[in-house]
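**Q** Dropping a prediction and its sequence here:
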Amino acid sequence: MNVETTDRVLLIDDDEVFLHVLGRALAARGFEVTTAKDGTEALARCAEMQPRYIVLDLKLGSESGLSLIPRLNAARPGVRILLLTGYASIATAVEAIKRGAHDYLAKPVDADQVAQALLGHAGAQADGVDNLPDAPPPLKRLEWEHIQRVLAECEGNISEAARRLGLHRRTLQRKLAKRPVRETPNR
């Protein structure tokens, strides 16, 4: 991978751990990395650092990354935007591309996939739709991911998460005791 020293990337995600891990991995690959946790901070950082690339999460707490795409493009014309999501669908991929994103990847992703998508190398499709899984994830997998997200928003408070999910506390505890469904079968 050929990364220039002027390749600045702005990472926008509300998950601090993900920001830290991806930021370190991209920095190790030669990118100059800056992070933001919400739309307001992202627009300010974009104006300050003038990034060449932006990696944006679809869900930023109560905000949508989709609504942020046109504002980022207006703040920094010519920036290459990569949208990441744990909730991949063709509809959101198409909407992201319509709003100005250059690529779309479904989480989990590794830093090499992100770097390839940013640099536009083979394997990272320009329309982004080819990066979606062949089939939608199983419903149980989506349920597991949703429960995990709500639990994280409740800072691990099972009673509060159960209330928000409309579940009995014991039902939520049983669901949490199970392992998540694999996204793709072993071959």
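**A** On my side now, so go ahead.

**Q** From now on I want contacts and neighbour counts done on CA atoms only, so please keep to that.
**A** Noted.

**Q** Have a look at the protein and report its longest helix.
**A** Ranked by residue count, the top helix of the chain under DSSP state H comes out as helix 139-153.

**Q** Name the residues that touch it?
**A** Residues outside helix 139-153 that contact it (CA atoms under 8 Å, 6 or more residues apart in numbering) are Tyr87, Asn157, Ile158, Ala161, Arg164, Leu165, Lys175, Pro180, Val181, Arg182, Glu183.

**Q** May I see the buried residues of that helix?
**A** Arg141, Leu142, Trp144, Glu145, Ile147, Val150, Leu151 (16 or more other CA atoms under 10 Å).

**Q** Ok, stretch 41-56 next?
**A** In stretch 41-56, counting by 16+ other CA under 10 Å, buried: Ala42, Leu43, Arg45, Cys46, Gln50, Pro51, Arg52, Tyr53, Ile54, Val55, Leu56.

**Q** ok, back up a step: take the contacts of helix 139-153 and lay them out in TSV including secondary structure, neighbour count and distance to Asn2.
**A** Listed next are those as TSV, based on DSSP: H, G, I helix; E, B strand; the rest coil; neighbours: other CA atoms under 10 Å; distance: CA to CA, whole Å:
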residue	secondary structure	neighbour count	distance to Asn2
Tyr87	coil	15	30
Asn157	coil	12	45
Ile158	helix	19	46
Ala161	helix	23	45
Arg164	helix	13	46
Leu165	helix	15	46
Lys175	helix	13	45
Pro180	coil	14	37
Val181	coil	16	37
Arg182	coil	11	34
Glu183	coil	14	32
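
**Q** Let me have these in TSV, extended by distance to Asp7.
**A** Putting these into TSV (distance: CA to CA, whole Å) gives the following:
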residue	distance to Asp7
Tyr87	28
Asn157	41
Ile158	42
Ala161	41
Arg164	42
Leu165	42
Lys175	43
Pro180	37
Val181	37
Arg182	35
Glu183	33
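
**Q** putting a second one here so we can go through both:
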Amino acid sequence: MADTAFDIGQDKSLLLVDDDEAFLRRLAKAMEKRGFEVETAGSVVGGRAIASARPPAFAVVDLRLEDGNGLDVVEVLRERRPDCRVVVLTGYGAIATAVAAVKIGATDYLSKPADATDIVNALLSGEGELPPPPENPMSADRVRWEHIQRVYELCDRNVSETARRLNMHRRTLQRILAKRSPR
């Protein structure tokens, strides 16, 4: 198996925090195959508890969890184990949240869907090492959609306020928000 060729080091502990149970199970299994000793949590509370009791060498934390923000788990990890390598995952890839994640101490930031190899590469990348450019960069339509989503979230999901800030008709915005994201 080529996937087990990664040099994890002595401490192979990995904390996975995500509220999508199916994704969490698949990722845990894939990371165990790559040599990690995995612990999982489905919430901010669970992630913070594990981070406090047994701070891992590595962590993959979803940004949006049902009970709060995954960055709360990252803060605990940074307090308890400053050398922990943390990758923040999210289905809502936005520059503002990426900057916040890195400022708080995340090693990297990946948009879902990210596969196990991308996650391992992010966890094990050297300090200051730049990731390779994406194989398939986002289309202009996708970048526009991401921007609209970011502004929508910053306006606390208020359609009228978002439309005003984007200088767009409210109904046009509602149609855009009702559609799936472009590729």
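**A** Happy to help now that I have it. Everything quoted here is computed from the prediction, not taken from an experiment.

**Q** re earlier: what is the most widely separated pair among the buried residues of stretch 41-56 of structure 1?
**A** Using CA to CA, the buried residues of stretch 41-56 of structure 1 span at most 15.2 Å, a distance reached by Gln50 and Leu56.

**Q** got the residue ranges for the helices in structure 2?
**A** Listed from the start of the chain, structure 2 has helices (DSSP H) covering 21-33, 44-53, 71-80, 95-104, 116-124, 140-154, 159-166, 170-178.

**Q** what's the residue closest to the geometric middle of structure 2?
**A** Leu89 (1.1 Å; CA atoms, centre = their mean).

**Q** Quick one: residues contacting the aligned residue in structure 1 for that one.
**A** Using TM-score structural alignment, the partner of Leu89 of structure 2 in structure 1 is Leu84. By CA under 8 Å, 6+ apart, Leu84 of structure 1 lies in contact with Val55, Leu56, Asp57, Leu58, Tyr104, Leu105, Ala106, Lys107.

**Q** rerun at 7 Å
**A** Residues near Leu84 of structure 1 by CA atoms under 7 Å, 6 or more residues apart in numbering: Leu56, Asp57, Leu58, Tyr104, Leu105, Ala106, Lys107.

**Q** do you know how far it is from Ala75 of structure 1?
**A** As judged by CA to CA, to the nearest Å, Leu84 of structure 1 and Ala75 of structure 1 stand 20 Å apart.

**Q** related to what we said a few turns ago, closest to Pro133 of structure 1 among the contacts of Leu84 of structure 1?
**A** For the contacts of Leu84 of structure 1, the nearest to Pro133 of structure 1 is Ala106 (7.6 Å; CA to CA).

**Q** what about the aligned partner of Gln116 of structure 1 in structure 2, how many neighbours?
**A** Counting by TM-score structural alignment, Gln116 of structure 1 corresponds to Asn121 in structure 2. By other CA atoms under 10 Å, 13 other residues sit near Asn121 of structure 2.

**Q** mind checking how far stretch 100-108 of structure 1 is from the chain centre?
**A** Distance of stretch 100-108 of structure 1 from its chain centroid, counting by CA atoms, centre = their mean, to the nearest Å, is 8 Å.

**Q** Tell me which residues of it come out buried.
**A** Judged by neighbour count (16+ other CA under 10 Å), stretch 100-108 of structure 1 contains these buried residues: Gly100, Ala101, His102, Asp103, Tyr104, Leu105, Ala106.

**Q** As JSON lines, these with distance to Arg80 of structure 1 would be great.
**A** Converted to JSON lines, the buried residues of stretch 100-108 of structure 1 look like this (distance: CA to CA, whole Å):
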{"residue": "Gly100", "distance to Arg80 of structure 1": "9"}
{"residue": "Ala101", "distance to Arg80 of structure 1": "7"}
{"residue": "His102", "distance to Arg80 of structure 1": "6"}
{"residue": "Asp103", "distance to Arg80 of structure 1": "8"}
{"residue": "Tyr104", "distance to Arg80 of structure 1": "11"}
{"residue": "Leu105", "distance to Arg80 of structure 1": "14"}
{"residue": "Ala106", "distance to Arg80 of structure 1": "17"}
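
**Q** Quick check: strands, which of the residues you listed are part of them?
**A** Counting by DSSP state E, those place Asp103, Tyr104, Leu105, Ala106 in strands.

**Q** any chance of those in a markdown table, plus distance to Val17 of structure 1?
**A** Below are those laid out as a markdown table (distance: CA to CA, whole Å):
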| residue | distance to Val17 of structure 1 |
| --- | --- |
| Asp103 | 23 |
| Tyr104 | 21 |
| Leu105 | 19 |
| Ala106 | 18 |
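
**Q** from those residues, which is closest to Ala93 of structure 1?
**A** Looking across those and measuring by CA to CA, the closest to Ala93 of structure 1 is Tyr104, at 6.2 Å.
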